[in-house]
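**Q** sequence isn't available, so here's the structure alone:
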């Protein structure tokens, strides 16, 4: 099974590298932009829908942060079933995610993993490919999965308001320093700094629970004494949480 899993991944990965050659769109659509796996749940699931006009072969797996890792070598305490499936046009497939308990996860904060979906259309006949000059493409989708233990203080939607922000100067660059005292990951869609009436984009992503990080401010080389920060955080459902902080 592992050999088959690895062989399929390598085959699809080679095809997937061709996707940069011309614009195209994936047919497989996920039911959410993120997954929240609560400790009290025996398992959780996500729905895959084939919106295209052809069947698609789909491979699913979870990784712990390395997007280039071979699925057959990844060691995560979760199973995704079925790992490989064929989804007919206009049909769907539910993928079940189960915590195996093979690794003890922290109780005072969330843990993060990534759910991967790799799809490839059915192989066309060589004659059709040559005649129509068609390039077949594979597509990969990768979304976050948060494992949420019970008993964390506060709620995920309150977490962005509890972040501690400051302006700092590091390595010749102005940065927004963010401290997250909560047990929840906080992901951002956008962070913007306003200094003297001028807005500056911030290269933001995510702040880990009980952690801190620096976001580089575009267009600034020195940290301002005063600034306003506007952020758009992302909730469990992919929606927006707007906030503003004056420093």
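**A** In hand now; what should we look at? Because the structure is predicted, anything quoted here is derived from the model rather than measured. Residues are numbered from 1 along each chain as shown.

**Q** contacts and neighbour counts: CA atoms only from here.
**A** Will do.

**Q** quick check: buried residues in the top helix by length along the chain?
**A** Using DSSP state H to define each element, the chain has its longest helix at helix 2-16. Under the neighbour-count criterion of 16 or more other C-alpha atoms under 10 Å, helix 2-16 has 9, 12-13, 15-16 buried.

**Q** what do you get for stretch 194-207?
**A** Quick answer for stretch 194-207 (16+ other C-alpha under 10 Å): 194-195, 199-204, 206-207.

**Q** what does stretch 126-144 rub up against?
**A** For stretch 126-144, contacts defined as C-alpha atoms under 8 Å, 6 or more residues apart in numbering pick out 12-13, 15-19, 26, 33-35, 112-121, 123.

**Q** just the buried residues out of those, in PyMOL syntax.
**A** Buried members of these can be picked out in PyMOL with the line below, counting by 16+ other C-alpha under 10 Å:
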select buried, resi 12+13+15+16+19+26+33+34+35+112+113+114+115+116+117+118+119+120+121
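
**Q** give me the neighbour count for the closest residue to residue 212 other than its chain neighbours.
**A** Leaving aside its sequence neighbours, residue 212 sits nearest to residue 179 (C-alpha to C-alpha, 6 or more residues apart in numbering; 4.3 Å). Using other C-alpha atoms under 10 Å as the criterion, residue 179 is surrounded by 19 other residues.

**Q** and residue 179, how far from residue 202?
**A** Distance of residue 179 to residue 202, computed by C-alpha to C-alpha, to the nearest Å: 16 Å.

**Q** could you look up the SS state of residue 216?
**A** Taking DSSP: H, G, I helix; E, B strand; the rest coil as the rule, one finds residue 216 in the strand state.

**Q** residue contacts, it?
**A** Applying C-alpha under 8 Å, 6+ apart, we find residue 216 in contact with 173-176, 202-204.

**Q** any idea how far it is from residue 222?
**A** As defined by C-alpha to C-alpha, residue 216 lies at a distance of 11 Å from residue 222.

**Q** one more structure, for comparison:
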């Protein structure tokens, strides 16, 4: 009996989180901030019937342990109440207080945290409240950036270095990797993102002449396949 009770306690946060995620959602899987525009927008929806949420939003650094907001970006409204069956639009503003490169993209995280509001009845009870955070990639794209993401994926260079696969991204675009195949066999060790001007060695066996198939995610969240490349 005790083990069943503990199992229910273990599952409770999962069940509550599932209910929260079904209610509050963001309207995109990534945000492309064109520096020529004054702002970027992201919709947040609450599809629950009558459950209000407190929504907090901010921009943080990508690839670090810290979730603190970064200088240079302002999200408005930063904190607001989102009632059931309603939607709001977040405005993401680049303030210019943080100097960003103008010849390549800069990558950040856009964070949206939904905290369920407590009713008066719940306040008087011992109720577990689950705050659910969604983080999506935010790409700051300079207006003068040359080329396209499609061209960038086609120009990725692949080399064999001591029997291991080495990748180099000569473009100014961040390449979000969905899948990587060597000779039509999917590899387990793939980078989440190949950053602009980055050269990285992967723990993947490769030799000159091997075929590389790179699947990547574009600006709209679709998965595309780059032209087949060859290892040099």
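**A** Thanks, I have it. In this text, all values refer to a predicted model and were calculated from it rather than measured experimentally.

**Q** what lines up against the residue nearest to residue 212 of the first structure once you look at the second structure?
**A** Aligned by TM-score structural alignment, residue 179 of the first structure pairs with residue 168 of the second structure.

**Q** same thing with residue 207 of the first structure?
**A** Superposed on the second structure with TM-score structural alignment, residue 207 of the first structure falls opposite residue 194.

**Q** which residues touch that match?
**A** Residue 194 of the second structure makes contact with 169, 174-177, according to C-alpha under 8 Å, 6+ apart.

**Q** which of those residues still touch in the first structure?
**A** Retained in the first structure: 169, 174-176, out of these (criterion both residues aligned by TM-score structural alignment, their matches' C-alpha atoms under 8 Å).

**Q** hmm, back to that, wait, which of the contacts of residue 194 of the second structure is closest to residue 98 of the second structure?
**A** Closest approach between the contacts of residue 194 of the second structure and residue 98 of the second structure, by C-alpha to C-alpha: residue 174, at 19.3 Å.

**Q** just give the nearest non-adjacent residue to the closest one, would you?
**A** Once flanking residues are discounted, residue 174 of the second structure sits nearest to residue 195: 4.8 Å by C-alpha to C-alpha, 6+ apart.

**Q** which of the three states applies to residue 37 of the second structure?
**A** Classification of residue 37 of the second structure using three-state DSSP returns coil.

**Q** likewise residue 130 of the first structure?
**A** Reduced to three states by three-state DSSP, residue 130 of the first structure is helix.

**Q** burial measure for it, as a count.
**A** The burial count for residue 130 of the first structure: 10, using other C-alpha under 10 Å.

**Q** still on that earlier bit, can you flag which of the contacts of residue 216 of the first structure belong to strands?
**A** Among the contacts of residue 216 of the first structure, the members found in strands (DSSP state E) are 173-176.

**Q** can you add neighbour count and give these back as CSV?
**A** Converted to CSV, those look like this (neighbours: other C-alpha atoms under 10 Å):
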residue, neighbour count
173, 16
174, 21
175, 25
176, 24
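
**Q** the counterpart of residue 94 of the second structure in the first structure: neighbouring residues, count only.
**A** Alignment note: residue 94 of the second structure maps to residue 99 in the first structure; criterion TM-score structural alignment. Using other C-alpha under 10 Å, residue 99 of the first structure has 18 neighbouring residues.

**Q** run through the residues that contact residue 99 of the first structure.
**A** Each residue near residue 99 of the first structure by C-alpha under 8 Å, 6+ apart is listed here: 42-43, 77-79.

**Q** if you set the cut-off to 10 Å instead, what comes out?
**A** 37, 39, 41-44, 76-80, 147 (C-alpha atoms under 10 Å, 6 or more residues apart in numbering).

**Q** thinking again about what came up before, shared neighbours of residue 216 and residue 222 of the first structure, anything?
**A** Shared contacts of residue 216 of the first structure and residue 222, counting by C-alpha under 10 Å, 6+ apart, come down to 168-170, 173-175.

**Q** ok so, going back, what's the farthest-apart pair in the contacts of residue 216 of the first structure?
**A** Largest pairwise distance in the contacts of residue 216 of the first structure, by C-alpha to C-alpha, is 14.6 Å, between 173 and 204.

**Q** any idea how far residue 74 of the second structure is from residue 204 of the second structure?
**A** Taking C-alpha to C-alpha, one finds residue 74 of the second structure at 40 Å from residue 204 of the second structure.

**Q** ok, the two, which is more surrounded?
**A** residue 74 (18 against 15).

**Q** separation between the equivalent of that one over in the first structure and residue 43 of the first structure?
**A** Applying TM-score structural alignment, one finds that residue 74 of the second structure aligns to residue 79 in the first structure. Residue 79 of the first structure sits 10 Å away from residue 43 of the first structure, taking C-alpha to C-alpha as the criterion.

**Q** returning to that earlier point: next step: the contacts of stretch 126-144 of the first structure restricted to strands.
**A** Mapping these onto strands (DSSP E) picks out 34-35, 112-120.

**Q** can I get these in a markdown table including distance to residue 152 of the first structure?
**A** Converted to a markdown table, those look like this (distance: C-alpha to C-alpha, whole Å):
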| residue | distance to residue 152 of the first structure |
| --- | --- |
| 34 | 19 |
| 35 | 18 |
| 112 | 15 |
| 113 | 19 |
| 114 | 22 |
| 115 | 23 |
| 116 | 27 |
| 117 | 30 |
| 118 | 33 |
| 119 | 36 |
| 120 | 40 |
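
**Q** which two of these have the greatest separation?
**A** 112 and 120, at 26.6 Å, using C-alpha to C-alpha across those.

**Q** and stretch 37-51 of the second structure, what's buried?
**A** Burial within stretch 37-51 of the second structure, assessed by neighbour count using 16+ other C-alpha under 10 Å, is assigned to 39-42, 44-48, 51.

**Q** same question, stretch 127-141 of the second structure
**A** Quick answer for stretch 127-141 of the second structure (16+ other C-alpha under 10 Å): 130-141.

**Q** secondary structure element holding the residue nearest to residue 212 of the first structure?
**A** Residue 179 of the first structure belongs to strand 173-180 when assigned by DSSP states H and E.
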